[in-house]
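# sequence first, predicted coordinates after that:
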Amino acid sequence: MTTRNRGKEGSDNRLFGDLSMQSKMREAIKDLSYLLSRGFSEKSSLALVGNRYKLNNRQQRALQGMSEANDKLIKRAERCLLPNQLVEKEVMLDGFNVLILLESALSGAYLFKGLDGCYRDLSSVHGTYKKVQQTPEAIQLIADFLQENKVKKATWIFDKPVSNSGRLKITLREFADAHHLNWEIILDNNPDKMIVEKKQIAISSDAWILDHAAAWCNMVRHVVDAHIPQKNVVES
C-alpha cells in the first residue's frame, strides 16, 4: 500500500494560505482576466501580471488556472450541465484530470477556484502516473457520483504515453466489473481531442476541453463540495 499523497508542497501554505496573499491573488486575477478579455496573449499577460504582483512560477500557474477572458466564461456557462441533467446520458471523463484533482483534494492540497467555477490544482503526471493513498477513495467518489445521477455510460480517456496508464486501466476495469458499472476505459495519444470530437458530455476542468466540448459537467466541484469538507480552496 502506498503512503504518498498528491499535490501539496512544503511552501504552499506560505504561497497560498496567507489571507493577504489570497487578496493579492484576487487582484491579479482581475488584471489578468481583463487583459485576456481584451485579446492580449496569455503568455505575455501572465508574465506582466506575475511581475507586477511579484508572483513566483507556482503562484503564476495557479493564477493562470483561475483567470479567463469574459467571452469564454459566458460560453462555458451556457454549455455547463447540472448533475441532474446527466440522467441516462453518456459522459466522457478526462481521466487524469478528474482523478488527480480528487486525489489532491483528498490529500489536503490547495485547490484553486477559477472564475468559471472549476477547481484546479498544481499537480501533473510529468510522463508518469503514480498511485497515491487517496486513489481508491477518489475512484469510489466518482463512481458514486455517476450512479447517483443515473449516468447511462461513462467512458474514461487517458493519455496513452503516460507511464502506468495501462495499470490504471486495469484497476478501473476490475473496479467496474466488481461493481457492475457500465464503464469503458480508453488509452489514446490525444485524449483531449478525442473527448471533444465525440460530441458527448465532457467531465473535465481542462480549459481547452471546456471551450470546445459540446457540453460539460463540473463533476469534481460537485463531489468536492458535497463529500470533502476539509478542503483548502483559494477563491477567485
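Great, that's in hand. Numbering: from 1, shown residues only.

# for the rest of this, base every contact and every neighbour count on C-alpha atoms.
Noted.

# and the contacts of stretch 75-88?
Where contact means CA atoms under 8 Å, 6 or more residues apart in numbering, the residues beyond stretch 75-88 that reach it are 116, 149-153, 210-211, 214-219.

# that one: end-to-end distance?
24 Å (CA to CA, to the nearest Å).

# also stretch 65-76?
15 Å.

# swap in stretch 211-231?
End to end - CA to CA - stretch 211-231 spans 27 Å.

# putting a second one here so we can go through both:
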Amino acid sequence: MYSMPDRRRHRGPHPRDEALFAAEMIARLRAALADYCLLLSKRYAEGSALKLVGDHFGLIQRQRVAVMRCACSDAQAAQRAARRIEVAGVAGGEVDIDGYNLLITLEAALSGGLLLAGRDGCLRDLASIHGTYRRVAETLPAIRLAGVYLSELGPARVRWLLDSPVSNSGRLKTLLGQTAQEHGWPWTVELARSPDGVLARSRAVVATTDSAVLDRCGRWMPLAGAIVQQRVPSAWIIDLSAA
C-alpha cells in the first residue's frame, strides 16, 4: 500500500470544523472544558478524565483534542498566571521562541484555521505536524508577521528553537535566518533535539503555548495570541473558557 503525498498548500481548517465547532456546539464544549478542568484540579488522570467528559458530552476525537488543549487545573492556571508577562515587557530583553509552536499557529490564523482561547489565556491551534514540517503558502507571511511585530516590541535578542528530529527543520532554519538577515532582525535560529528542555531552563522570556513548557519555564509571554488578536482581524477564534 502506498501513502498519498502531502500536497496541502494551506494550514486551514479541517473539513468538518464548521460543523464540529458551530455556534450550537459551543455551550456543550465550554461545559465539557469546565468539567474536565474540575477533574484535573481534583487530580484525575488526564486520559481517564478526558474519556469520562468526552463520553458524557458525546464529543468526537477532534472535539476532545480541542477541550484537552484548552484545559488546565486550578493550580496550573495560577502558576502560569504568576509567571506570565505582557508582550510589551520584552523591550530591550531576550526572547526564546518555541519555533513550530508559534509559526504553525500564525499559519493557521492566516489561512482561516480554527484557533481556541484556553483557560490560561493562550491561543492554540488544532494542527499537528506528525514528525514532518511542510511549508505552506502562509509560512513566509507568518514569519514576516512575527518579525515585524517583534521588531516593534524591541527585544535585544530573539532566539528561535526548532525540533531537529522534525523533517525539514534545516530548511525552515535557513528560511528564518535569511528572512531575519534581509530585515535586520536580531535573530538566531537553533536546532535542538528537545526544545522543550531548552525552553524550560531558559532565563529569557519564553514564547510558547505548549502546556508542558509553560508548567516548567520561568517567565513567558502569550506572543501568538497577541500577534493574532492585534494583526489578524479575520482569524477564526473560539473562546472555550468563557462562562
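Structure received. Nothing here was measured: the structure is a model prediction, and the numbers come from that model.

# may I ask which of the contacts of stretch 75-88 of structure 1 has the most neighbours?
Highest neighbour count within these: W216, with 27 neighbours (other CA atoms under 10 Å).

# tell me the SS of that residue?
Following DSSP: H, G, I helix; E, B strand; the rest coil, W216 of structure 1 is assigned to strand.

# skip the chain neighbours and tell me the closest residue to the aligned partner of it in structure 2.
By TM-score structural alignment, W216 of structure 1 lines up with W220 in structure 2. Nearest residue to W220 of structure 2, sequence neighbours excluded (CA to CA, 6 or more residues apart in numbering): V206, at 4.4 Å.

# can you pull the contacts of the residue most central in space within structure 1?
Centroid check for structure 1 by CA atoms, centre = their mean gives S205 as the closest residue, at 3.9 Å. Residues near S205 of structure 1 by CA under 8 Å, 6+ apart: N97, V98, C118, Y119, R120, N218.

# in strands only, show me the residues you listed.
Y119, R120 (DSSP state E).

# what range does stretch 106-124 of structure 1 cover in structure 2?
Taking TM-score structural alignment, stretch 106-124 of structure 1 hits residues 110-128 over in structure 2.

# would you mark the buried spots in that stretch?
110-127 (16 or more other CA atoms under 10 Å).

# next one: stretch 152-172 of structure 1
For stretch 152-172 of structure 1, burial by neighbour count (16+ other CA under 10 Å) applies to 152-159, 162, 164-166, 168-169, 172.

# likewise for stretch 7-27 of structure 2?
Residues of stretch 7-27 of structure 2 classed as buried: H10, R11, G12, P13, L20, F21, I26 (neighbour count, 16+ other CA under 10 Å).

# my hunch is that the second one is in a helix, does that hold up?
Going back to what we said before, that points to R11 of structure 2. No: going by three-state DSSP, the assignment for R11 of structure 2 is coil, not a helix.

# can you pull the contacts of L50 of structure 2?
Contacts for L50 of structure 2 were tallied using CA under 8 Å, 6+ apart; they are Y36, R64, M68.

# which of the residues you listed are still contacts in structure 1?
Retained in structure 1: Y36, R64, M68, out of those (criterion both residues aligned by TM-score structural alignment, their matches' CA atoms under 8 Å).

# of those, just say which sits nearest to H183 of structure 2.
Closest approach to H183 of structure 2 among these (CA to CA): M68, at 37.9 Å.
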